[in-house]
Structures are given as structure tokens and as C-alpha cells.
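>>> Show me the folded form of this:
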Amino acid sequence: MRRLSMLGVAALITAGSILTAPAATAGETTFRPVRTCADLVRTYDVPGAVTHVKTATVVPATATEPENCDVRGYVEPAVQFQLRLPTKTYAGRYLQFGCGGFCGAVTPPPFTDCGLPHGGDVAVAATDDGHVGKTPLVFDDGKWAENDQAARDDFAFRAPHVVSKASKRLISAFYGAPPKKSYFSGCSDGGREALLLAQRYPHDFDGIVAGAPAGYWGPLIGVYQTWLAKVNTGADGKPILTGDKLPALHAAALSSCDKSDGLGDGAIDDPRTCRFDPATIACPPGTDNAGCLTPAQVEATKKIYAPPTDERGRKLYPGGQTVGSELSWYGWTIAAPEFGGVPFAQALADNYLKYMAYPIGTPHSSVEKFAFTSREFDKLTPEGIRSNAMSTDLREFRRSGGKLVLWHGWADQAIPAAGTVDYYQRLTRANGGPAATRDWARLFMVPGLYHCATGDKLTEYDPLKELVSWVERGTAPDKTIATGRDADGKVFRTRPVFPYPLQAKYDGTGSVDDAANFVPVPPSRPSQDIVNWAGNDLYGKAGPVAP
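Below is the predicted model of the structure:
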């Protein structure tokens, strides 16, 4: 359980870097540099994105990475980036990664061995989103935003856009031509950036992967993470539900719901169909042990499963924790000593409410002070809409030929999956219905997957190759594959993931751990996934854009 939580934290910090780069197609042209790597060190007058390259160094090839020109610099005023340009194997593609949490550091963008050759056909880039976070965990530090509007703007909406402009300019300078195709891939905050780019900068990228997107940013960080922190804190300031209770709670949840899809495989395929009452493992009066829940723990667990509500019972976020996600709560919702004793949900929410959630110069709040009322929800809106990626008007992205792949794990402990399903349903309704929307935007919901492709039964998911095929060859993704690996890297499970709302059903033959033995089926019963909540009017409020 602790290993899984650590993986979830690592995935959030390096949310974009878990995704693999596409491989070159046999026979396609590679581009050689038209100038030396060192020649890139200079200032570039990119409109709206003046770019300063501070270093450009040739990095020798290794067993897993191609020789590349490692470019480091910043876009004014302070958006640091790293761009890696293959010197011998570049085939014309550009891939930009998103970042996780509040960002604050440049995570080196990876080359991945995809066979032709070592993934080096792609130029890759990443950014810190315009500020440097303080240690030990830079991703939850928000103090940089306290009195710096430029840094706020860079993080909220500007940084991914200007880094794409800067990178394309440098690619043109190095290879003599701009990239033929450009892609963006991110998870968590990187997923928010992905949606934001499709919504506000529809011509920046040809294909976009938005994983577990934090698109409902203000309500998610200001309200939902605060809810997770407060409902599990007792009057004495100590956690109510503790980590030692999670295995028993998870086992009870699986016992109640695992076979609802007709297959007992340790994962709940569709938590929406599950009706689990944690009171079924309530401790007998006067007892308390790791195998049961006290009355206070039963009530806290019910609240963790539920979305936050205001004084009138109206939902303040579209969803809560899903049944089946319990083991992943350790470290995120429930304090873990090895992570400093503060739940990550609380750290994010407190930093957001203290330094980022309200206009500079206005009163701020904190986890301790925040009240779940409609008034407090509305006070988050003026600043929240600067970061939110909630617009369903993607007409320009669609007209430009853009392709969008959204994905989310049903057992995500950090960002409720219900929000992404709600967004996709609203997107579908605003863009001509399911069939018309599937022509350019598809959603994949992964059973049992935790935040940003971590988990227990499934540990990896990456639809980027399918996106590239869709963009470049017109092959829409009808199936993707999620993978489970053990600590030694051995694959123990594969499972197909079909476009929403289709689900994977075991065909009755062969191993239940082999993706080949599953077929797509519609859900057992139609579901209404558009959620009526306090943020209904936020979908029509577009945030600012940078030149």
C-alpha cells in the first residue's frame, strides 16, 4: 500500500514524463541539423514569447537514448524549459509534456525506446510553468504565487503555450523547418494544461492527450481537496480513518462490488453501478481493530466517498472517491508518516487557499478556515477561471483537424473520475452528439487505475501511440491497452480499454489477465453522467489567453 502511494506522488510530480514517445514509421525521412547545437545559444524575438537560450549542449547517445542537443533556457519573464533535439534521428515530430501539482521544476522530458531508433525521432520539451517551487516537495508549494501576478498567469494558462512557440522556433532554427506534427501529453495538472491548450490555443498542437485532467481547477483544489482533508480530521486534530484500516475496507468493497461486472478480478470495472455501505464492516460495540471501522470511521468513510456539499446540500464538486480506490487513499487523504505526516490533499489545498485561490490583495483563506458554503465557493471563481479548463467550445480545435484523447482511472484518488466523464458528456452535447464528437475526441476510462497510471492491478496506461496514428494515418483509436507490472517489471495483466461508454467484457475463454480475451460491450444500463452541481455556469466562462 505504501509503495502504491509513493508511486502516485511520483506520478503527480512528473505527470507528463510517464508517457512514451511515438516511434518513427519505417522509411520516413529524418532531418539533420542545419547548424551546430552551440549556435542555438542566443535570444529569439518570438512574438509574445521572447526566448533566451542559456545553454545548448550535445549529449552523447546511450543504450537507451539518442544523441541530442540539450537546450535549456527561459521565456520571459521566467518560464524555464528544457528542449531535447535529436541530432541524427529526428523525423519531424514535436512532443511537449505537461507537469503535475503546482509544478515548480523542469522534469527532463524523456526519450523512450520505441524501436526506431530509441524513440529519438521526436523532439521533446518540458517546463516548470514559470516558477521554482521550494523543497522538499516542490509540487505542493504555492507561496511563489502570493504576490506575483506574472507567475500566476504563467502557471494558470501562459507557460505551455509560450513554450510551444519557443520550441517550434528553436526546432526551425536547428533543423531548418518547423515540426511536421506537434503533440502534447500530460496528466493531472498536465491534463488540465492539455485541455486548456485545446480550448484556448487550438492551433498549437495537432494531437493532445489529457490524462486525469485537473480541469475544474478552482473547485478541485480549493473545495474538493479541502473536503478530503477536513472530513477525515477529528475534533482533536487527528485523522479519523487511519491507514491500517484501508486493507479491510478495500476487501469489503471488492467483496460487495467486484463481481458486479460478472468477473471477480480484483478490480471494479464501473464504480457507478456499485452500492457499498462501509457500515457492513462496523466494529462491534466497544471494540476497535484493523479489521473493522468504528462508528466515527464509518461516517468519515461515507463522506470521503461523497462529493462536498454546501449548506443546502448542493454538490460543490461533481464527484467523490470511488469504491475500489481505498488503498490509494494512503498518503493522499490519510496522513503517512513517511510523507511528512500531512495528507497531500491537505498540503495542496492549504497552499492554494493561502497563496493562489484569490486575487492578489484580497483576503485569503486556509483549510482550517474554509467553509463549505455557496458564498465561499463563489469567492474562488474570479481567480479560478484563470486556470480552469472547462470550456466545451472546441470548434476551432476541431476545425483545425485536432484530435483529443482524454483518459482517467476509475480509482483515481487525487481527481475524481466523475468530473472527466461529466466534462466529456457536456463536450458531446455541445458538439453535435456522440458520433460527431467521436470523430475528433474520445474518452477512455480505465478500471482500477489510480492517479496518473499507478495502481494495484493495472500500473501503466499510455494512449499516445494511438493518438499519433489517429493524427497521421486517420486511424481512430477503437482500443487501447492498460498494463499491470510487478515490482520486477514483469507483466502480470493486460486489459483492453475501449472508447467510452464501451466497456471490456470477458469472453469466457482463456486467462482473465490477457487483454485478448475481452470484447467491447455497451454498459449494462445507460447512465446520466452530467452532474448538476454548483459549477454549472463555469463551463461558459472562458479564461484569459496569452498572445
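
>>> make it CA atoms for all contacts and neighbour counts henceforth
Fine.

>>> Nearest residue to residue 321 in space, ignoring adjacent ones along the chain?
residue 305 (4.5 Å; CA to CA, 6 or more residues apart in numbering).

>>> before we move on, what about residue 498?
Residue 498's closest residue in space is residue 479 (CA to CA, 6+ apart), at 4.7 Å.

>>> wait, that neighbour sits on residue 496?
Yes. In this structure, residue 479 is within contact of residue 496 by CA atoms under 8 Å, at 6.3 Å.

>>> Those two: which has the busier surroundings?
Using other CA atoms under 10 Å as the criterion, residue 479 and residue 496 rank with residue 496 on top: 22 against 15.

>>> How about the secondary structure of the more buried one?
Of the three states, residue 496 takes strand under DSSP: H, G, I helix; E, B strand; the rest coil.

>>> To compare with the earlier structure, here is another sequence to fold:
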Amino acid sequence: MENFVKPPLLRRALASLAAAVALTLGTGTLLTGGSAQAGTAQAATEATAPVMDCADIAALDLSGIIGAPTQIAAATELSAHDNPLGDWAACEVTGLIAPQIQFGLKLPMTTWQGSYLQVGCGGNCGVVGSGSAPAADGCVPMTDGAFAVGTDNQGHFGTSMSSGLYGIDPTLKADFGYKSEHQMAVVAKDIIERFYGESAGHSYYDGCSQGGHEALTEAQRFPTDFDGIVAGAPANNWTAHTFQHAWNARAVFSGDDGEATLTTADLAPLHAAVLTGCDATDDGIVEDPIACTWDPGSIQCADGQTSTDDVFCLTETQVTTVRELYSGPLAENGKLLYPGWQLRGSELNWAGVIVPTTATGSTSNKTNVDERVRYLLYPEAHPELSWDDVEFTTKNYKKLMKLNEGMMDATDPDLSAFKAAGGKLLIWHGVADPNISSVASMAYYKAVEKTMGGADATTDFARLFLLPGVAHCGGGQGPHNIDALTAVVDWVTEGTAPDSLVSETVGSSGTVTASRPVYPFPYIAVPDGNGDYTRQVSIAERDLSVDYLGSFRSGYETVSNWVHGQWVTTSGKS
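Purely as a prediction, here's the structure:
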């Protein structure tokens, strides 16, 4: 078996590239707002002009790039009017890094100010996005064309939440697991240097969900690829995350004949009950959900009682379902199989993700696990499996981790090489995320603190921001528009660490309808009753302890390659 695709496959892939490259980024829609100093980054840098024609990029021979042989499919000028990223003209380059890393690169024609931005993917990826960056609303370098912007499909063709068949090809799985973003960075920087006659002065990475996973993979495995990294709602505990989604599905679809015990009609009254028990400030958001211990048994229907629109109550079965969602996936010994759970206050965001519209409907949790158990978790395909075949046992946990964590996970808390290289990392997460528990980001960040010398030593280069009421990569009930990208650029270029961000809700007319500050973990913003906020330490977050079957540690990573026709896996990061 060969490491790279045979020429016919490569030609077919290149032929399909031009038609596919304009697909929308798979991280989900995320409108973002400004930090306290939004739009300040790179404002005074002089633009650098290209030293070659855009069309000439198509003739470049990039086949000799070590580890990332590349062919250019097209290089055409994109007018400012047609650029979805902002009012700036670009040279739009499309190409393929062997075997199937399809990419797009927008090179500013007259506005480049010396930096490169790589934007992550979402779900199972499989498509090349437009380059629209999450958590970057109001970021002037983005809208003014100061960045060269690159995106890729993470090494395979497909759709965001399906088409997991690539997982049974070890080369494609490795590209998805840890290789593609590094290879994309190498190729993009090579093209940038040829086009402008000089290398990028600074490089940044911005991604959410799977893009957040990619972001942390870069910080851990390839610490010199990027100077600044924004990792939103990272799916970095990829293998164990399977247990969370499968657990949610088992809890919800536990009714007669496998029907759902909860539907979306139950979520608003359930959420209202949670607010009554947990929202002391009456602002409709649970500011400190880790500290909330509200029990759904408090609204269990009495004997003979039926829930109505006027008086909502839960059946005994529904109480069990909600308790299991709040507990997280547990093994037979009571330990968590994934370092997270659904937080109280996130209930409205369960719609479609955890809870179906109708009792016989489906959810994205079920779909996600189906793809994983069939094509991604095992060396061979198992199309007969589905979400309800997942066993919540210590034995199964160890089996799946052994098969996958070395290639697929990004949970190493040792970021010393990234810090030594001058790297800056901003992790952000919606507290009410129904898809990837924000507890998992808290647990990872606390492990980084422990490994990197404590809280103060960690905040020198890495900070975590938690957005109350916000769902997965945006949306939800809390203000979710932030500009984390400008904050990281300022941190890298000016040495100004972000002590706060501003999260906003922006209406359809572009008017800001709500805003609140967001502080670095473990600080939270608490309404003072007069329309303002005070900064307080969340004792619950600071003292968070997760009784997790796994651990955040170094040394689990593996690297894999074809050697003399054999797929060889060894310990290592890169």
C-alpha cells in the first residue's frame, strides 16, 4: 500500500477541487463581537505588495515540499466585491496536498501586512471553508485584508457530520487526527514567501469545535507553527467524547420501543425550573453553573399527576434522564468516562443535539456516534454498529483509548515548547455548550496549570474564557459575539495579555442589544443589579475536581507513516 494516492486519484481530486472550494466553513455560524481593544491589531503596519503575478502561482512546482507534496489546481484573482471575508482583493489559490488535503488560500493583492491566519474546520470536516474565522467579529486585520488566510478539508472529502468512511484509511485518519493542519501551515507559508518575496512575520490559528481540537493539536505537537492560537470549544478529548454523546443518547432514548423520554417541548419549562433554582440574579443566565446542584426530582410529578402547560412536572423516567445528563457518562465504578457533563442552565441548547423534536426523532449526538463506531474508532469498518452498541465500561474505555488517543486526541497539558517559542493561547468555551461540555475545557486548563507551574505561570501565555449561557461555538441565551482573534494578535505583537473580553448580542440590524464582560478562568462576571458587573472568583470553578477514568498527561502521542509498504506507528508528537 502506498503513502500517497495514485496519479488517477490525485487527478480526479484536483479536477473536483475548483467546484468544491467555495463551500462554507464547517464550524457553524458564529457572529462575533469585540474585545476591549477590538480592531487595534496591526493597524500601523505597511502593506507588502506581491512580487509575482497571481496566475503564475499555478505553475509553481511544490512537489518537493518534504512531508507535504503539493499540486496547485488554480490561482485566480478575486475582486474585493466578491470576497466574503472583507472589502479586499485577493489571489485565490486552490490546491491539494497529497493525498487528499484540499485547501484554499486567499492572498491579499494590495493589503497584506505580513501575517498568516489559518482557520479551522468543524464536525468531521471534509470541506474547504471560505476562511471566515470564529470569534473574530470586529477584527480589523481580518476585514481589511491584513492577513493571508488559509483553510483546508482536514485531509478527506465529505460532509461535516457524516461520511466517516475515511476513517478506515490509515493515511486519511492520520491526516484528520493530527497531520493536516501542520502540512497546511507548511505549504501556505511556502506559497506566501514565494508570492510576496518574504515570509510571514507572524502566524495565527483560529478554530472552534473540531477547529478548536486542531488548534490545541498545533500547540501541543507543532509548537512553532503559530505564534498565537484561538481554540474555541475544543473537541480535543476526541476519543472519550464518544462516550458523552452515546451516554446522552442512551439517557434520552430510553423510553418504550427506544422512543425519547424528553422532546424539545419539555426544554423551556425545564430550563425555567433550573433558573428558579440556580439564577440568583434573575438575568436568565446561570452565571456559575458548577456551583448549582439543583435536582430535577424537585419537580417530579406526584402520584396521579400529569404535566400541563400551567403546571410542569417530570415523570420518574424523565427525572432519571435529566439526572443522567447532568451526571455525565459513568463507568461501572462510578468514574467519568469523559471529563464533562451537561451543566445546569444549558437545557434550551439541548434541542436537536441531545433531545429530538418528537419522541421518534433523532439527534446529532446519535448521528455523530454512529459515524464513529462504524468507521472512525476501529481499524476496520463496522457498518452494522450504532450508538447503542457503545459499552460504558472501564474495559471498553481502555480499548478505545488504546486504539485512538495517540493519533486522535490533543489532551497533553505540557505546553512548555509552545511557551518557550513565545506562543500565546486563548481558549474560549460557551458554558452552556450542549455538544462539548465546557467542563472538559476547565479540566484541561487546570491540568495545564498544574503542569506549567501554577496559575500565574500559565496566564503568562495561556488563558481560558468561559461565556455564560452560550451554546456550541455561539448562539444560546448569553451574549456570544467576541473578538478573541484581535486579543491574541495584540498579545503576540504588543505583549498585551487579555484581562477581559466583551461578549455581545447583535441584532439583525447590527445593533448591540446586550453585552457583558468575560474574565479569564476562574473569574466570572456577576450582575450587580444596577446594569453593571463585578469580577468575582468562582470558587466552584477554582476548586473543580473531575473524577475521570482517564488523565491529562504527556507521552501518549503517536506518529504513523508508511515505511516499506507497512503502516508503522511509533511514540512521538511529530
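
>>> Overlay them and tell me the TM-score.
The TM-score (TM-score structural alignment, normalised by the length of structure 1) is 0.90; 523 aligned residues with a CA RMSD of 2.5 Å.

>>> How about the contacts made by the residue in structure 2 that residue 431 of structure 1 lines up against?
Correspondence of residue 431 of structure 1 to structure 2, assessed by TM-score structural alignment: residue 452. By CA atoms under 8 Å, 6 or more residues apart in numbering, the contact set of residue 452 of structure 2 is 413-416, 458.

>>> Quick one: map residue 285 of structure 1 onto structure 2.
Under TM-score structural alignment, residue 285 of structure 1 pairs with residue 303 in structure 2.

>>> Check the secondary structure at the counterpart of residue 243 of structure 2 in structure 1 for me.
By TM-score structural alignment, residue 243 of structure 2 lines up with residue 223 in structure 1. Of the three states, residue 223 of structure 1 takes helix under three-state DSSP.

>>> Isn't residue 223 of structure 1 up against residue 308?
Yes. Counting by CA under 8 Å, residue 308 is a contact partner of residue 223 of structure 1 at 7.5 Å.

>>> Give me the common contacts of those two.
With CA under 8 Å, 6+ apart, residue 223 of structure 1 and residue 308 have common neighbours 316-317, 372.

>>> what's the closest of those to residue 130 of structure 1?
Nearest to residue 130 of structure 1, judged by CA to CA, of those is residue 317 at 28.1 Å.

>>> pretty sure the closest one contacts residue 532?
No. Between residue 317 of structure 1 and residue 532 there is no contact under CA under 8 Å: 9.3 Å.

>>> Which one's more surrounded, the two?
residue 317 (25 against 13).

>>> Counterpart of residue 252 of structure 1 over in structure 2?
Counting by TM-score structural alignment, residue 252 of structure 1 lines up with residue 273 in structure 2.

>>> can you count the residues close to its match?
Residues lying near residue 273 of structure 2 (other CA under 10 Å) number 20.

>>> same check, this time on residue 395 of structure 2
11.

>>> again, but for residue 238 of structure 2
22.

>>> and the closest residue to it other than its chain neighbours, what does it touch?
Leaving aside its chain neighbours, residue 238 of structure 2 sits nearest to residue 409 (5.3 Å; criterion: CA to CA, 6+ apart). By CA under 8 Å, 6+ apart, the residues touching residue 409 of structure 2 are 177, 217, 236-239.

>>> If we ignore the residues flanking it in sequence, what's nearest residue 348 of structure 1?
Nearest to residue 348 of structure 1 is residue 140, by CA to CA, 6+ apart, at 5.2 Å.
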